[in-house]
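1. show me how the following folds:
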Amino acid sequence: MVPGLISMLLLSGCAVGPDYKPKANADLKVPRAFVASDPSEADAEPLDLAQWWREFDDPVLTNLVDRAFAANLDIAAAAARLAQARATLRGTQGQLLPTADVSGSANRSVGNQSSSFIDPTTGQTVSRGGDTTIYRGSATVAWEADVFGRIRRSVEAARADMQSQAANLAFAQAGVASEVGLNYINARLAQIRLRIARDNLAAQDDTLQIVGWRRQAGLVSSLDYEQARQLRSQTAASLPGIENDYLTAVNRIAVLLGETPGAITPLIDPPASLPLAPGVGAPIPAVVVQRRPDIRAAERTLAAEVARIGVQTAQLYPALRLSGSFSGSATTVGNVINDGVGQLVAGITAPIFQGGQIRAAIRGQRASADAALASYQSTVLVALEEVENALKGREAAERSVTDVSIGAEAAANALIYAQDQYRAGLIDFQALLDAQRTRLSSQDSEAQARAARATATIQLYKALGGGWESAPTPAPGPYEGGTNSKTRP
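-> Model prediction:
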């Protein structure tokens, strides 16, 4: 029997089930270059995306992102899940080691003929007669020889799960950074649109007042006055919506920073220009997509599911367990070990008939691995789609800024000419109002186009998976750190 056990232990280096092998880029249909980029530059160095928000050169934005990394609750939850996965991995690794337990007791019996008295010299109670004290002790040791790799596959799965949670934490950090940036752009855009609308409203108030005077003097008709009043009311009606856009963006940033809505409004209230979107001149190879945390998380999930096929497959094979025990009892502590008895047991458990349950579990786990593979491939394709769309969006936004800026300049010049010609009596009042309306629209469109360029840039950085490498390690939560624990006396 002993040689047979030795042979089985020598086989403990084997682990049943498939060995996981990462998929190649070709298997995942990752192209050499993005359609929206120059194929000749596909092998060039990728952009430095670690701290993309600093490229906007806006201290307020940088401060908000740094605060979000430290206090965002989604990041805190992801960090806690990572800590939980690490603890699970450590617990699973412990299954590879032997377990040991000890126990002891003392039992005092007083016989029928016993008597007790107090020693006057010491003051202690002394018993004599039928008194008996029995000391007992025991110890057990157990270990499972992982012959067919069930435990090792479990450790492999737990490690992959932990790595997946680490990637999920990075994905949460990247998402929070981009969401703070996008809402910050929206807040600054709302401020600029409010300024444009209020400036135009003030000019329209002056125009309405002048038209009112001219109407009283009989120089213009009531039609001109009502048209001026309509334009003024239309501009005023746009203000509440823009103010709401501003508050919505600022409140969202506050929540992202783990604060109550309105808590950071004083920080953003001082008007500022839109941060200048940095250029995206460096080539971006498609392999950069592989750095995205969500792709890493999906790949590690697949690895865990493949490892669990081995865990289920190992149930088909015998399990070898070694155990030892020792117990003893004596009237003195020193004799407990001398009078004790120990035993060593080697046991083998093998499935004979399980009604197909084990093979059904294996098939189910293989199906789960196939689902994880499909999810992984889908995640890669969606990432490719997002990068392509972001590249095109950035390009379109850049062209739009150029064209809209030309239009805004032309509208401003046209208003000056319209005002001069109206004073000279060369055009009617409706033409002047149209020029004012066009100028307001073009100013608003120019601000939105610049914001769209900044937004497209942030979305591109997010699509490329930037914004998590430099994020600080989240602090342990109150329960993980033990600050909420209480020890009873």
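
2. C-alpha from now on. contacts and neighbour counts both.
-> OK.

3. and Gly425, how many neighbours?
-> Other residues near Gly425 number 10, with proximity taken as other C-alpha atoms under 10 Å.

4. what do you get for Glu398?
-> Using other C-alpha under 10 Å, Glu398 is surrounded by 20 other residues.

5. wait, isn't it in contact with Arg453?
-> Yes. Assessed by C-alpha atoms under 8 Å, Glu398 is found in contact with Arg453 at 6.0 Å.

6. any residues in contact with both of those two?
-> With contacts defined as C-alpha atoms under 8 Å, 6 or more residues apart in numbering, no residue is shared by Glu398 and Arg453.

7. following element in sequence after the helix or strand that Ser103 is a member of, please.
-> Ser103 belongs to strand 99-109 when assigned by DSSP states H and E. As assigned by DSSP H and E, the chain's next helix or strand after strand 99-109 is strand 115-118.

8. could you list the buried residues of that following strand?
-> Buried residues in strand 115-118, counted by 16 or more other C-alpha atoms under 10 Å: none are found.

9. same deal with stretch 389-399?
-> Buried residues in stretch 389-399 (16+ other C-alpha under 10 Å): 389-395, 397-398.

10. what residues does stretch 232-246 touch?
-> Stretch 232-246 is contacted by residues 186-188, 190-191, 193-194, 197-198, 200-201, 204-205, 208 when judged by C-alpha under 8 Å, 6+ apart.

11. could you dump those to a markdown table with neighbour count and distance to Gln216?
-> Formatted as a markdown table, the contacts of stretch 232-246 follow (neighbours: other C-alpha atoms under 10 Å; distance: C-alpha to C-alpha, whole Å):
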| residue | neighbour count | distance to Gln216 |
| --- | --- | --- |
| Asn186 | 24 | 44 |
| Ala187 | 27 | 43 |
| Arg188 | 24 | 42 |
| Ala190 | 25 | 38 |
| Gln191 | 23 | 37 |
| Arg193 | 24 | 34 |
| Leu194 | 20 | 32 |
| Ala197 | 22 | 28 |
| Arg198 | 16 | 27 |
| Asn200 | 20 | 24 |
| Leu201 | 20 | 22 |
| Gln204 | 22 | 18 |
| Asp205 | 17 | 17 |
| Leu208 | 21 | 12 |
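
12. this one next, for a side-by-side:
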Amino acid sequence: MKLFRSLPPASPGRNLRSASFALPGLALALVLAGCSSLQPHSADVPVVPVPAGWSAASAGAAATPLAQWWGRLGDPELTALITEALAANTSVRSAQAALQQSRALVDVQTAGTLPQIGASASAQRSRASGSTGNSYSAGFDASWEPDVFGRLRAGVTATEADARAAEASLADVQVSLAAEVAVNYIELRGLQQRLQIARSNLASQQETLQIAQWRLQAGLTTSLVTEQARAAAEQTAAQVPALQSSLAQSRHSLAVLTGQAPAALDARLAATAPVPTAPNDLALDIPAQTLRQRPDVRAAEHRVAAAVARVAQADAARYPDFSLSGSLGLRALTLGTLTGGNSVASALAASLSASLFDGGAAKAQVRSQQAALEQVRVGYEAAVLTALKDVEDALVALQGDNERLARLQAAADAAANAALMAQQRYSSGLIDFATVLETQRTQLSAQDSVATTVASVAADHVRLYKALGGGWQ
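-> Sure, this is the predicted structure:
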């Protein structure tokens, strides 16, 4: 339906005839509205069974606030990077634009329920059969569609739910972004620790190689031993460029996440720093509360509400449409007489339109929207189950990595002691070089595993914070 409709000016007699047709039309609209009784659609989301507690941890009496969980890691550089990413990341900016678009569409739909008023003015000069004539007109046009069956209101409800879903989607992007920045930062610091370990072991192996060379010159050992020592040192040295490449890639990822060029953070993150660690005093919400604070679950819930409203909108579209329109203006042959009383022209009209036969298109549209509703209901169930799985997986991973870290730290301590004793005894000629070589390899492997697992534990905390819905407010 056109929002603005220009009607031709009418004479007083024509105005009376228009009014006589308009009144029965309005009466018919009121009668139909009083007789219609549309069944309301249920906006309830599907019920998904939720456990009372987490299998791998007990809920705390007062859950830990998680809006800015990265502050619990105690790393100012990480906090700064996440703040920069939330302000400049391209995904966040795109989600913000999508939210603005959704809110604008709400205003568009709301405006459609209000009367529309327009103004027009024209001047015309015509010539026919040797005579010339002028005409002038100015006036206002108005139109309004009474929302008798709620089609327009349902459209507003649907767009409002879409806007709330877009807001929740923006929060979900922020949650994911904060976690991604933290995981990349932890990986970078873990690589720095591994690079430091590799260089330290390389120095130790080069010292052992020097001892083997001295013993070879003194005739106390063979070239085989020296070559074995050189091979071990070169293998360790080969790990250094691989770790350096991974470090560079981590810096590039962090730079892009913060909305910068890949090499923008090279100087800023060049210095080695320890892996940030989270305290183990995290108190968890019960599962139901966790689902309420997860933005992806909230977005899925709002999509269900939008789909329910669209079913109602499609259902209401099967019923007649009513509209009221009118115009008030001036029309004259000269500008001087345009303001005279005889130049006033007005019109009022009411209309009703209904489809008598559409081949079943309207009913098919309702079925289409009902199928779309079922899709988003299933999507909501999937979002809830995924949320529960994310938390359980994060808890299990954190528990397993903590136990593994304790064992690896004990193994690394023992390996370091064994490597030191083996090197001392080899220098004294008490053991063969094969024992030294084996202990050094064990030490490097154990220390590297400890550094990797420390980073894994920190990343497990981050994934748990994300799974609990932390990172937005």
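
13. got a TM-score for the pair?
-> Here the TM-score of the superposed chains, computed with TM-score structural alignment, normalised by the length of structure 2 as the reference length, equals 0.89; 446 aligned residues with a C-alpha RMSD of 2.2 Å.

14. distance of the most centrally placed residue in structure 2 from Leu373 of structure 2?
-> For structure 2, the residue sitting closest to the mean C-alpha position, by C-alpha atoms, centre = their mean, is Val173 at 2.8 Å. Distance of Val173 of structure 2 to Leu373 of structure 2, computed by C-alpha to C-alpha, to the nearest Å: 24 Å.

15. among the contacts of stretch 232-246 of structure 1, which ones are in helices?
-> Residues of the contacts of stretch 232-246 of structure 1 located in helices (DSSP state H): 186-188, 190-191, 193-194, 197-198, 200-201, 204-205, 208.

16. may I see the residues you listed arranged in CSV, with distance to Tyr376 of structure 1 as well?
-> Below are these laid out as CSV (distance: C-alpha to C-alpha, whole Å):
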residue, distance to Tyr376 of structure 1
Asn186, 33
Ala187, 36
Arg188, 37
Ala190, 39
Gln191, 42
Arg193, 42
Leu194, 45
Ala197, 48
Arg198, 51
Asn200, 52
Leu201, 54
Gln204, 58
Asp205, 60
Leu208, 63
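
17. in the stretch 351-473 of structure 2, which spans are strands?
-> Assigned by DSSP state E, counting those that start in this stretch, the strands in the stretch 351-473 of structure 2 number zero.

18. as a check, name the ranges of all helices in it.
-> Ranges of helices within the stretch 351-473 of structure 2 are 361-427, 433-467, based on DSSP state H, counting those that start in this stretch.

19. what do you get for the stretch 151-300 of structure 1?
-> Taking DSSP H, counting those that start in this stretch, the helices of the stretch 151-300 of structure 1 run over residues 222-256, 265-268, 293-313.

20. need the ones you listed in CSV with mean neighbour count and distance to Val280 of structure 1, can you?
-> Rendered in CSV, the data for the helices of the stretch 151-300 of structure 1 read as follows (neighbours: other C-alpha atoms under 10 Å; distance: least, C-alpha to C-alpha, whole Å):
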stretch, mean neighbour count, distance to Val280 of structure 1
helix 222-256, 18, 26
helix 265-268, 13, 27
helix 293-313, 25, 21
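
21. distance between the top strand by length along structure 1 and the chain's centre?
-> Longest strand in structure 1 by number of residues, with DSSP state E as the criterion: strand 132-145. What separates the centre of strand 132-145 of structure 1 from the centre of its chain is 48 Å, taken as C-alpha atoms, centre = their mean, to the nearest Å.

22. with structure 2 overlaid, report how far it is off on average.
-> Mean deviation of strand 132-145 of structure 1 relative to structure 2 after superposition (mean C-alpha distance after the TM-score superposition for structure 1): 2.2 Å.

23. surely Gly71 of structure 2 touches Thr79?
-> Yes. Taking C-alpha under 8 Å as the definition, Gly71 of structure 2 is a contact partner of Thr79 at 6.6 Å.

24. the more surrounded of those two?
-> Ranked by neighbour count (other C-alpha under 10 Å), Gly71 of structure 2 and Thr79 place Thr79 first, with 20 against 13.

25. distance-wise, check Gln235 of structure 2 relative to Leu202 of structure 2.
-> Gln235 of structure 2 is 9 Å from Leu202 of structure 2, by C-alpha to C-alpha.

26. err, Leu395 of structure 2, not the other one
-> Distance, Leu395 of structure 2 to Leu202 of structure 2, using C-alpha to C-alpha: 37 Å.

27. need the helices of the stretch 151-300 of structure 1 in CSV (columns: distance to Ala79 of structure 1).
-> CSV is the format used below for the helices of the stretch 151-300 of structure 1 (distance: least, C-alpha to C-alpha, whole Å):
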stretch, distance to Ala79 of structure 1
helix 222-256, 16
helix 265-268, 28
helix 293-313, 14
